[in-house]
Structure formats: C-alpha cells, structure tokens
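S.K.: okay, here's the prediction I keep looking at, along with the sequence it came from:
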Amino acid sequence: MSSSIIDFIATEARFGAQNYAPIGVVLSRGEGVWVWDTDGNRYLDCLSAYSAVSQGHCHPKILAAMVEQAHRLTLTSRAFHNDQLALFYEEIAALTGSHKVLPMNSGAEAVESAIKSVRKWGYEVKGVPDGQAEIIVCANNFHGRTLGIVGFSTDPETHGHFGPFAPGFKIIPFGDAAALEQAITPNTVAFLVEPIQGEAGVVIPPAGYFTKVRELCTANNVMLVLDEIQTGLGRTGKLLAEQHEGIEADVTLLGKALSGGFYPVSAVLSNNDVLGTLRPGQHGSTFGGNPLACAVARAAMRVLVEEGMIENAARQGARFLEGLKDIRANTIREVRGRGLMLAVELHPEAGRARRYCEALQGKGILAKDTHEQTIRIAPPLVITSDQVDWALERLATTLTQDFS
C-alpha cells in the first residue's frame, strides 16, 4: 500500500465518523466494470456500489444527460413544475406498469415514504382505527438506516442504543408464508419485504413463497410493498425480481440503479390508490423529482433497456453461478444467487469473509463481506463472459487458499 493511499485512509480516520469499515483501497476512477485506485491499480468491481452502479461506472450516455441538464436547470423545488418530471413519470410508469409515482432521493426515503403512505391508506381507505395500523416485516431485513427503519431491524448493530423506536411493526421469519398468515390482523395495512434479502447475504426465499404472499395480501386487503431498491432494474435478470414468480406488488420501491450511480434518485411506485391518499403539504422533498435527477434517471432507464443489460444479467449471472458452484473448496458452505446478485457463504471454521475479500483485492477484484461469513458478488450488469471467467479464476484461487 503506497504512502498516498495510507495518507488518504489516515485523513478519513482522523476527520470522519467511523460508521463504515471499508476495504483498504482508495479509488479515483471508474469505467464500465473496472475501477482504478490512486496508484493506478485496476480492479473488477464486484459490488457495484451495492447495485447503484448497475449500468457500469460513468456510463457515457447517462453522463451526457447529466451534463446537458446541469447546464440548463438543476433544481426548482416542487413549488414549481419542471420539464423533466412529467417525462420521468411517464417513462417509469411505462417501464414498470405503475399508475402513480412518488419521487424521492435515497432508498431509505422511499421506504419511509411507503410506510407513511400505507398507514394513511389504512386509516382513510381500509378503515383501521386511528393510531392502530400494523406493518409486517421480516427478520434479518435491511430497508435503510433512518430512525424509523432501524426500529424494526433485528440486527443489534443496526438498532442498538438508537431507541426509543416507533411502534406498529411485527417481525416474522423471511420465506415463511404460514407465519405471515398468522401475523395478519384486521389492523394490518402492509407487508414490507425484500424479494431477496441482500444485506442478510443474498437470501432467496423458497419457490412459490411470493405467490402465496400475494394471495394472502389480496385476501386480507393488505398492501404488498416490495423493496426492490437492490433487486430491481435488472439486477436479478428480470426488470423487477417480482417477475420471477409472476406477481405484482401493490407498492414497489426503487432506488440505487435508478440513477446509474450518478445522483441519488429513488421512487415509490403504486399500482393502486395508496399514493392517491396524499394531499399537498402532507409529504415532500425539496430535491425529490428535481430536473437533474429526472434527466439522469430517464437516461439510466433508457440504457438499461436499449443496451440489453437485463438480459445480460440473466445470462452472465447463470454463468457466474455455475462457475462458483464448480469451485471445489472446503471453505464453501453454500453458493446462492439470482442473476448478478450472488453470494458465497463460508463455513465458520474458514474464518471471516473479510480476509478473503482482502485477498481478492490483491488479485484485482473488489468484493464485500456481509454477516461475517458471506462474500457478496454483484458486478455491473455490463460484465462480459470473459470478465466473468477472469473473476472465477481468481475467486477459485482465493477460496482454496490456506490462511492458517
């Protein structure tokens, strides 16, 4: 590690809050699936900024849209109309089949907005007594880090010493439809769930789970809210992960890849009258739906479709998953994945996944550990077959490495 990299890291440690534990690399440039550090070393990005850079680093068409719009108009607030918002609404609705759109900035803001909206719908449409609305969530969920969200997390690191928390949430096991059925009451307004639990280690529910979930929510007049902030926009080889079981959520949350990594953009999408309960002054965001964000998101969605990135994610994801399963290493407990959302879970006796990620850095791959024993692999959706094979060779060498 060069002195310049050490200096950057030391300065961060001196002035910055210690709320992350990044891998020891300082990046300065990116293009496609590749990033370069300040010393000029090249790495294959297998995290994609937690799927925010799905279209690849610095995609030229998204960049051009951002620069063009930045020269024209960046922010008006929602006190006035702008000429990009209506087009963004029209295009994202056409792409996803949604009826109503609420633009926000971060994924966590989208989740908070959905919580407010389904509660309001519960009181004004379903007829739940005021203050009694219940939302069901899953254990090991990750929906963001705001105070409202961490209150229903089951990860002690996420919620410890941040209380007191807001009531109104029930926690059930992920992938257990019977548990959902038992948890629903007349006051239940929504079931908030990730199609695949990303931060938990790419945990995929049993086949047929979401078909049953959809049936239960419909039968009990409960809004199914799918957090597709990581899984959406092609990451799993479909536009939305819900399509793997042929269902439709009542409310869908998008973020991350919605801007191709250029700008924070998120959206709450509704296929029913949930968002119709909001009135002027009841919810908003100064930057939500700003013209720069809308122009960037429009370009990000366009290249995703026009350049076949979703189909490529399915194709290369299958290749990557098969290659990972072919690695014969005593360290591997399980390989999981759908599309280009993949994970290698290690046996506890293999040691923490962090040291394998650090070893991969030395071989030109940047991946990230989660929950101590799992390596997440999520490269940009523009990855090629040759690049997948290149990564698999280095992963195989690393996962069979003796760290004793």
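M.R.: Nice, I can see it. Numbering: from 1, shown residues only.

S.K.: every contact and neighbour count from this point should use C-alpha atoms.
M.R.: Fine.

S.K.: wait, what's in contact with residue 366?
M.R.: 43, 44, 45, 46, 47, 357, 360 (C-alpha atoms under 8 Å, 6 or more residues apart in numbering).

S.K.: out of the residues you listed, who's the most crowded?
M.R.: Among the contacts of residue 366, the one with the most neighbours (other C-alpha atoms under 10 Å) is residue 45, at 28 neighbours.

S.K.: that residue and residue 35 touch, don't they?
M.R.: Yes - taking C-alpha atoms under 8 Å as the definition, residue 45 is a contact partner of residue 35 at 6.5 Å.

S.K.: tell me how many other residues crowd residue 19.
M.R.: Residue 19 has 6 neighbours, counted by other C-alpha under 10 Å.

S.K.: try it against this one:
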Amino acid sequence: MNGEPVSSTENPTAEFIAAAEAHSAHNYHPLPVVIATAEGAWMTDVAGRRYLDLLAGYSALNFGHGNRRLIDAAKAQLERVTLTSRAFHHDVFGRFCAELAALCGMETVLPMNTGAEAVETAVKTARKWGYRVKGVPDNMAKIVVAADNFHGRTTTIVSFSTDPEARADFGPYTPGFEIVPYGDPTAMRNALTENTVAVLVEPIQGEAGVLVPPAGYLSTVRELTRKRNVLFIADEIQSGLGRTGRTFACEHEGVVPDVYVLGKALGGGVLPVSAVVSSAEVLGVFRPGEHGSTFGGNPLACAVALEVIAMLRTGEHQQRAAELGEHLHRELAALAAGAGSGVQRVRGRGLWAGVDIDPARGTGRQISERLLAEGVLVKDTHGSTIRIAPPLVIAEEDLDWGLERLRRVVG
C-alpha cells in the first residue's frame, strides 16, 4: 500500500544517517529518510517504505525517477564515450547545441554543469557584452537583480542575495549589483542607468516560496530592457522546461528574454547539465580561453539532454503540467478556503505551488516531518512555507493521495 512499509526487515535508517552526520559537512539538514530506490513519482527507503515525491529534486526530476528514455540514452552513451573535454569535438555536441537553441528560439548555446555555474556564466556574459558591445566604461558594469532571489550559492551569487543564511560570513562580496523589490516595475525602471548591462530575474521565484510576479511585470521588464539597451536574463533553472505548463515560464506573458539560464531538468535528474542560451551576438563576445568547463557539454550530458529536448518538443509534458496544475491549485485553494484550515495562502503556476501554513500549526520543517510520517516528501522554505513540485509524470490519483495526506496534517 502507498506510504506503508513493504518489508519487515529491521529499519537501518538511523545507521545510514549517523554515518552521514559523522562524515559529511552539515551544510544541509535533510529530513530523516534514507532513499534507496525510486521510480516515477515514488521513492523507497532503505527499510522498504514507499514515499510520494512532491519535490522532484527541486524540479531536476521533471520527467520522474528512472525515466526509461533518459536512462536508455545514458546507457547507450556510456558504452561509447563519456568525456573528451572541450579540447576536442565530439559527435553529440553540435546536435545538442543546435536542438537546445531551437527549443529556446535562440542561436547559440554555452553549456555548463550546474545551475550556479550557468548563472555565473550569464553574469560574465553580461559584463563582457556591456564592455565590448554596449560600451560601458571598464569595471563600471551594473546588473540589476530582485530581492528574495535564489540564483545559487557561489561567492558572487550570494553577494546579491538578500537571504541571511546564504550570505552571512561569506564576504567580502562582489560589487556591481543593485537589488530592487521583486515584481515592482517602478523600482526596476529607476534602477536602470547607462552602465546597466543586464537585469537578472527568475520569472517565478522558487526558493522564496514560489512567488509569481504581478501580471505584466515580465513584459514591462522586457520593454524597459529593450528601450535601455540592457540584456534581460531569465533564470529558468527551476521554472523552465515544462514545470509551469509551458516550456518556459516567460511564455505566460509572451516574453522572450535575451538570455535563458537553464539547468536542473535539462539533465533529467540523471546528471547535472546546464546552459546559457542566447543570440550569436551576445555569446559571441567570448573568445577561446576566456571561459570554460572541463565537463561542460560532455558527451554523456549532451546525450541525456538531447532526450530531454526531444520529450519537450512534443508538448506532452507541458500540457500535463498545465492540466494537473489546474487540478493541484483547485484542490489547494479549496483546502485553504475550508473552515479551520491550517493553510493560509497558496501561490504558484502549473505543477508548482508554495503553501503558507498557519505558524500555529507548526514550522515548515515540522509540517514536512509530519508529511514524511504520512509517506509524502516535501521541503520547507522560509518559516512555515512548504513547496509542492511533483514530477510532471505523476498520476492524478497519486497526486490526490498526497493532497489528502496534506489535508490530514494541516486541515
């Protein structure tokens, strides 16, 4: 039965957790579960108990655990060649770049590995474009970002974070960034100067609690950046590749940015794959030796990402996210409207929701632990908020099963 043990063997969870706590840095505080196997939207721990995954690796697992198309693509490439470095060409690279560029409606791809690497690459791209193309004086380039952003955890990226946990004790910080309130077009307009080279925003802020900006915000940012000759960089690492019911969250406002930053689902949950995608003019500012990555664009990554692109081209997963997303938000809205409900607010788009829990019912961590006991895996953020982002392949009946456990915990 879903959420119940399927094995009577002694639970070895504590042993695994003790080993991890003893020998790994404590930069994470995982829920007390140890996963051994997974398939689709379900995960099984070392004791044989099954859990419904409503996190999907922060959207890295949009296509589910163990997706056969992705696993088969990886296996086939493993038998051929896995790494050449960019010192040499390989026979999957050109096709990957061409097909990802086409999916984005762009021309040129610069592949990396992690999302943070891709954001760093976008920052470097914007600065070099600002100096080489826009004519900004040396070392004067400015990038405008939004408060409550989450773009990664490198030193440069935390320099423009407003999250004390991400930022504290990591200075001195990298200059050149201005932070404005998210969703405020007036503040954005006032921040743009002749030395502004880019605006970097998430179309939906994921780590902040799945915050959807006011209608028209993205199109206003697009208009402002176009008028001021500023690059509009959309960080679609979490929001992109089907999560919101469209290939890219920017599409909900009919917006095409100058630069897409992609990651997470691009690797299908099989391995890290990220990329910066833009025009030939923008990415053409790089010359050999000015930026790179040993593993970026490796054959194995390209083979898996090509299969991801092929699945997205059909539109099937985007449609499923849109349809199931409507169901998800309808059910969550009904839960929030119920008498005595512990749900205060719900936000999101597609198969992605931030759920604010009445603090009197518990912190987000406590709610996550109670759901864990019910066989459901979610993750908290910022106090009493939990995030729901199941694999796009989840069955509607399984989604309803998970939502019923949420009602049981907070209703």
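M.R.: Arrived safely. Predicted, not measured: the structure shown is a model, and the values here were computed from it.

S.K.: do you know how far the residue positioned nearest the centre of the first structure is from residue 102 of the first structure?
M.R.: Geometric centre of the first structure, nearest residue: residue 230, 1.8 Å, by C-alpha atoms, centre = their mean. Distance of residue 230 of the first structure to residue 102 of the first structure, given as C-alpha to C-alpha, to the nearest Å: 18 Å.

S.K.: how about residue 166 of the first structure?
M.R.: Applying C-alpha to C-alpha to residue 166 of the first structure and residue 102 of the first structure gives a distance of 23 Å.

S.K.: more neighbours, the two?
M.R.: residue 102 (19 against 12).

S.K.: the more buried one -> the second structure?
M.R.: Using TM-score structural alignment, the partner of residue 102 of the first structure in the second structure is residue 110.

S.K.: after the helix or strand hosting its match, next one along is what?
M.R.: Using DSSP states H and E, residue 110 of the second structure maps to strand 108-112. Moving toward the C-terminus from strand 108-112 of the second structure, the next helix or strand (DSSP H and E) is helix 115-129.

S.K.: show me which positions of the helix or strand following that next one end up buried.
M.R.: Downstream of helix 115-129 of the second structure, the first helix or strand assigned by DSSP H and E is strand 142-146. Of all the residues in strand 142-146 of the second structure, those buried under the rule 16 or more other C-alpha atoms under 10 Å are 142, 143, 144, 145, 146.

S.K.: and those, which is closest to residue 17 of the second structure?
M.R.: Taking C-alpha to C-alpha as the measure, residue 17 of the second structure sits nearest to residue 146 out of these, at 36.8 Å.

S.K.: quick one: contacts for the closest one?
M.R.: Going by C-alpha under 8 Å, 6+ apart, residue 146 of the second structure touches 179, 180, 181, 182, 200, 201.

S.K.: recalculate using a threshold of 10 Å.
M.R.: Contacts here follow C-alpha atoms under 10 Å, 6 or more residues apart in numbering; on that basis residue 146 of the second structure touches 160-162, 177-184, 187-188, 199-202, 205.

S.K.: any of those residues buried? List them.
M.R.: Using 16+ other C-alpha under 10 Å as the threshold, 160-162, 177-180, 182-183, 188, 199-202, 205 are the buried ones among the contacts of residue 146 of the second structure.

S.K.: which single one of those is nearest to residue 309 of the second structure?
M.R.: Nearest to residue 309 of the second structure among those is residue 202, at 21.2 Å by C-alpha to C-alpha.

S.K.: so that closest one touches residue 236, yeah?
M.R.: Yes - counting by C-alpha atoms under 10 Å, residue 202 of the second structure does reach residue 236; the two are 6.3 Å apart.

S.K.: hey, what's in contact with both of those two?
M.R.: Both residue 202 of the second structure and residue 236 are contacted by 151, 249, 250, 261, under the criterion C-alpha under 10 Å, 6+ apart.

S.K.: ok, residue 365 of the first structure to residue 49 of the first structure distance?
M.R.: Between residue 365 of the first structure and residue 49 of the first structure the distance, using C-alpha to C-alpha, works out to 14 Å.

S.K.: which of those two has more neighbours?
M.R.: Using other C-alpha under 10 Å as the criterion, residue 365 of the first structure and residue 49 rank with residue 365 on top: 24 against 16.

S.K.: and that one, what pairs with it in the second structure?
M.R.: Alignment note (TM-score structural alignment): residue 365 of the first structure maps to residue 376 of the second structure.

S.K.: next, the contact list for its match, please.
M.R.: Residue 376 of the second structure touches 2-3, 42-43, 50-55, 368-370, 401-403, 405-406, counting by C-alpha under 10 Å, 6+ apart.

S.K.: again with residue 347 of the first structure
M.R.: Taking C-alpha under 10 Å, 6+ apart, we find residue 347 of the first structure in contact with 330, 331, 332, 333, 334, 353, 373, 374.

S.K.: out of these, which comes closest to residue 258 of the first structure?
M.R.: When these are compared for distance to residue 258 of the first structure (C-alpha to C-alpha), residue 374 wins out at 26.2 Å.

S.K.: and that closest one? What does it align with in the second structure?
M.R.: Aligned by TM-score structural alignment, residue 374 of the first structure pairs with residue 385 of the second structure.

S.K.: do residue 356 of the first structure as well
M.R.: So, by TM-score structural alignment, residue 356 of the first structure is matched to residue 367.

S.K.: how about residue 21 of the first structure?
M.R.: In the second structure, residue 21 of the first structure lines up with residue 29, judged by TM-score structural alignment.

S.K.: show me where the stretch 51-200 of the first structure has strands.
M.R.: Secondary structure of the stretch 51-200 of the first structure, counting by DSSP state E, counting those that start in this stretch: strands at 100-104, 134-138, 169-172, 188-193.

S.K.: how many neighbours does residue 161 of the first structure have?
M.R.: By other C-alpha under 10 Å, 8 other residues sit near residue 161 of the first structure.

S.K.: aligned to it, what sits in the second structure?
M.R.: Match for residue 161 of the first structure (TM-score structural alignment): residue 169.

S.K.: got a list of what its match touches?
M.R.: Listed by C-alpha under 10 Å, 6+ apart, residue 169 of the second structure has no contact partners.

S.K.: look up how far residue 342 of the second structure lies from it.
M.R.: Distance of residue 169 of the second structure to residue 342 of the second structure, computed by C-alpha to C-alpha: 36 Å.
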